[in-house]
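Asks: I would like the atomic coordinates for the input below:
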Amino acid sequence: MATSTSWSTATVAEVDRPDGRLARVRLDVADRVAHRPGQHYVVRLRAPDDYTAQRSYSIASDPADPLVELMVERLPDGEVSGHLHDVLEPGDQLEVRGPLGGDWFTWAGETTAVAVGGGSGIVPIVSMLRYAARTGQADRLRVIAVGRSLDELPYAEELLAAGAFVALTRENLGSRVAAPPYPEEVRDLVDLPTPAERAYVCGSVGFASFATRVLGEAGMRVSEIRVEQFGASG
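Replies: Here you go, the predicted model:
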């Protein structure tokens, strides 16, 4: 089990803010424990008066990446996300704890799986996708990425290049009319070329409920659907 419950120091190596909504943060973590695809870190900010605020962020990087990559969505009135978007610069240091999450919502090629992510819920699935590509197991992971538009979907171009099925709900993509994934589209990925043994779902509470229902309609056993859900997103 790749887990560390101790607080550590991370130095910011890169910060990329492609728009006002997402920030890609790459960290050099001291005494780093290698993560499993699907795990997360907690980032803690500390004010001069010792007031602290913290938030969990999924890991996007492959375990072999020397840096830990997080994709941070700006949340309304978010203390941590606001700081990371507006203040953070390379060379800054952060308090972090991780990787966390145990092995329940992780994938390292041990099963044939379908992974469904909504909005920023795609981030831990990107880690799985990168791991699959590096280890030659891309045929064992089928990814469904759902977003409002390509501009709002994290890692959209990387997902398309890797062959992920992308469903946009507010704009057409090629010949596909804007809509959430249809049961038959999900069923094709669950069934072919061999039946998926497990499913992963990550996104908002509403999205997780929708994706779980559609996977069930597509033939996935509920006991094999593993869900990570969060408050605002997707």
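
Asks: Going by C-alpha atoms from here, please, whenever you check contacts or count neighbours.
Replies: OK.

Asks: Surely residue 219 is within a strand?
Replies: No - using DSSP: H, G, I helix; E, B strand; the rest coil, the secondary structure at residue 219 is coil, not a strand.

Asks: What's the biggest strand in the chain, counting residues?
Replies: Counting residues, the longest strand found in the chain (DSSP state E) is strand 7-16.

Asks: gap between the following helix or strand past that one and the chain center?
Replies: Once the chain leaves strand 7-16, the next helix or strand it forms, by DSSP states H and E, is strand 22-29. Strand 22-29 has its C-alpha centroid displaced from the chain centroid by 13 Å (Cα atoms, centre = their mean, to the nearest Å).

Asks: go on, stretch 41-49?
Replies: For stretch 41-49, the distance to the chain centre is 22 Å (Cα atoms, centre = their mean).

Asks: Please work out which residues outside it touch it.
Replies: 52-59, 80, 94-100 (Cα atoms under 8 Å, 6 or more residues apart in numbering).

Asks: Pull out the buried residues from it.
Replies: Using 16 or more other Cα atoms under 10 Å as the test for burial, stretch 41-49 gives 41, 42, 43, 44, 45.

Asks: any idea what the second one is structurally, helix, strand or coil?
Replies: What it means is residue 42. Look at residue 42: counting by three-state DSSP, its state is strand.

Asks: Okay, and residue 97 sits in which element?
Replies: Using DSSP H and E, residue 97 sits within strand 93-100.

Asks: can you count the residues close to residue 209?
Replies: By other Cα atoms under 10 Å, 14 other residues sit near residue 209.

Asks: Please confirm that it is located within a helix.
Replies: Yes - Residue 209 forms part of a helix when assessed by three-state DSSP.

Asks: Please identify the buried residues of stretch 95-112?
Replies: Neighbour counts using 16+ other Cα under 10 Å place 95-103, 105-109, 112 of stretch 95-112 among the buried residues.

Asks: What residues does residue 117 make contact with?
Replies: So residue 117 contacts 123, 125, 143, 144, 145, 146, 201, 202, 203 (Cα under 8 Å, 6+ apart).

Asks: Please give the structure of this sequence too, so both can be compared:
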Amino acid sequence: MYGWRRARLTERTKQTATGRTLEFEVPQWPGHLPGQHVDVRLTADNGYQAVRSYSLASPADTDRVELGVQATLGGEVSPYLADDLPVGAEVEIKGPLGGWFVWTPRDRIPLLLIAGGSGIVPLMAMLRARLASVSDDPCTLLYSVRSPDEVWYSMELDAADDVVRVRRLYTRAAPDGSERPAGRMTPLDLTALPSSARCYVCGPTGFVEHTGALLLTAGYASDQIRTERFG
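Replies: You can find the predicted model right below:
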């Protein structure tokens, strides 16, 4: 198990009104697999400590550690990380952690990524690794958000759509001209997708449970489906 490492914040990027990506410099970072996460520890001046887990968005072939943080109203840690931790300040990071919700280009199988809201973060690491690989296996990202202004990595996803299939599913407000009306994911959203794909689903608990049930009904076997949830 990896111990705690000092991590210095080098960049903060606004993704949505409450979502941020934070890039850290971590000396002697051992590397990680797409889909893994880290624990982040903050220590107050009086010695009080708080630890939270955050997914890695950075691909494996880099010494960057990029985390996605969704500020939670009334939260103890996420609002501070999202908006108040000064650039140049340090936190402690332990990881990488997790070995089941991972994918690498060596897994030569069709890939189906399904994200809800900030659940895009670990799937973004997979998508970036897939785009950097020479694989020609089919890859589809279904990204469910309430409205267009809640999309993370919007410009990067637009560019990725030239190589892999990216579909945005809006649940409350679809943009003008959208062929799909706003609403929750349905069986129709899973049509014309490879039945042999390995499926990675990440998002709030309700979203993950709903999506998992749809995948099983669509004929995907339980061992094809890997999930990670929060909230």
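
Asks: For the residue mapped onto residue 86 of structure 2 from structure 1, what is the enclosing helix or strand?
Replies: Aligned counterpart of residue 86 of structure 2 in structure 1: residue 89 (TM-score structural alignment). In the assignment (DSSP H and E), residue 89 of structure 1 maps to no helix and no strand.

Asks: what about the helices in structure 1?
Replies: For structure 1, the helices defined by DSSP state H occupy 79-86, 123-134, 156-161, 183-191, 205-217.

Asks: Quick check: which of these is buried the most?
Replies: helix 123-134 (a mean of 24; mean count of other Cα atoms under 10 Å).

Asks: neighbouring contacts of it?
Replies: Contacts of helix 123-134 of structure 1 (Cα under 8 Å, 6+ apart): 37-40, 58-63, 71, 106-109, 115-117, 138, 140-141, 143, 154-155, 159, 202.

Asks: before we move on, what about stretch 184-202 of structure 1?
Replies: 105, 111-118, 121-122, 124, 142, 208, 211-212, 214-215, 217-220, 224-229.

Asks: From start to finish, how long is it in a straight line?
Replies: 20 Å (Cα to Cα, to the nearest Å).

Asks: Pick out the residue nearest the middle of structure 2.
Replies: residue 121 (1.7 Å; Cα atoms, centre = their mean).

Asks: In structure 1, what residue corresponds to it?
Replies: Checking TM-score structural alignment: residue 121 of structure 2 goes with residue 123.

Asks: ok, now residue 41 of structure 2?
Replies: Using TM-score structural alignment, residue 41 of structure 2 sits opposite residue 44 in structure 1.

Asks: Quick check: chain neighbours aside, which residue is closest to that match?
Replies: Closest residue to residue 44 of structure 1 apart from its sequence neighbours, by Cα to Cα, 6 or more residues apart in numbering: residue 54 at 4.1 Å.

Asks: The one you found and residue 82 touch, don't they?
Replies: No - applying Cα atoms under 8 Å, one finds residue 54 of structure 1 not in contact with residue 82, separated by 11.8 Å.

Asks: So what touches stretch 155-170 of structure 2?
Replies: Residues from elsewhere that reach stretch 155-170 of structure 2 (Cα under 8 Å, 6+ apart): 131, 138-148, 180-185.

Asks: ok, of the residues you listed, which come out buried?
Replies: Here the buried ones among those, as counted with 16+ other Cα under 10 Å, turn out to be 131, 138-148, 182, 184-185.

Asks: Just flag the most distant two among those.
Replies: The two members of these with the most space between them (Cα to Cα) are 131 and 182, at 28.7 Å.

Asks: how near is the most far-flung residue of structure 1 relative to its centre to residue 8 of structure 1?
Replies: When distances are taken from the C-alpha mean of structure 1, residue 49 lies farthest, 33.0 Å away, according to Cα atoms, centre = their mean. The gap separating residue 49 of structure 1 from residue 8 of structure 1 is 20 Å, by Cα to Cα.

Asks: do residue 176 of structure 1 as well
Replies: For residue 176 of structure 1, the distance to residue 8 of structure 1 - Cα to Cα - is 45 Å.

Asks: next one: residue 125 of structure 1
Replies: Residue 125 of structure 1 is 25 Å from residue 8 of structure 1, by Cα to Cα.

Asks: now do residue 47 of structure 1
Replies: From residue 47 of structure 1 to residue 8 of structure 1 the distance is 17 Å (Cα to Cα).

Asks: Repeat that for residue 48 of structure 1.
Replies: For residue 48 of structure 1, the distance to residue 8 of structure 1 - Cα to Cα - is 18 Å.

Asks: and what of residue 38 of structure 1?
Replies: Counting by Cα to Cα, the gap from residue 38 of structure 1 to residue 8 of structure 1 is 20 Å.

Asks: which one of the two has more residues nearby?
Replies: residue 38 (29 against 16).

Asks: which one in structure 2 is aligned with the residue nearest to residue 44 of structure 1?
Replies: So residue 54 of structure 1 corresponds to residue 51, using TM-score structural alignment.

Asks: Tell me which two in the contacts of stretch 41-49 of structure 1 are the farthest apart.
Replies: Most distant of the contacts of stretch 41-49 of structure 1, by Cα to Cα, are 52 and 59, 21.8 Å apart.

Asks: So for the two, which residue has more residues nearby?
Replies: Comparing residue 52 of structure 1 with residue 59 by other Cα under 10 Å, the one with more neighbours is residue 59, at 28 against 12.

Asks: That one touches residue 38, doesn't it?
Replies: Yes - the pair residue 59 of structure 1 and residue 38 qualifies as a contact (Cα under 8 Å) at a distance of 6.9 Å.

Asks: sorry, back to before: among the buried ones among the contacts of stretch 155-170 of structure 2, which are in strands?
Replies: Short answer: these in strands (DSSP E) are 139, 140, 141, 142, 143, 144, 145.

Asks: Trace the fourth one over to structure 1, please.
Replies: Counting by TM-score structural alignment, residue 142 of structure 2 corresponds to residue 144 in structure 1.
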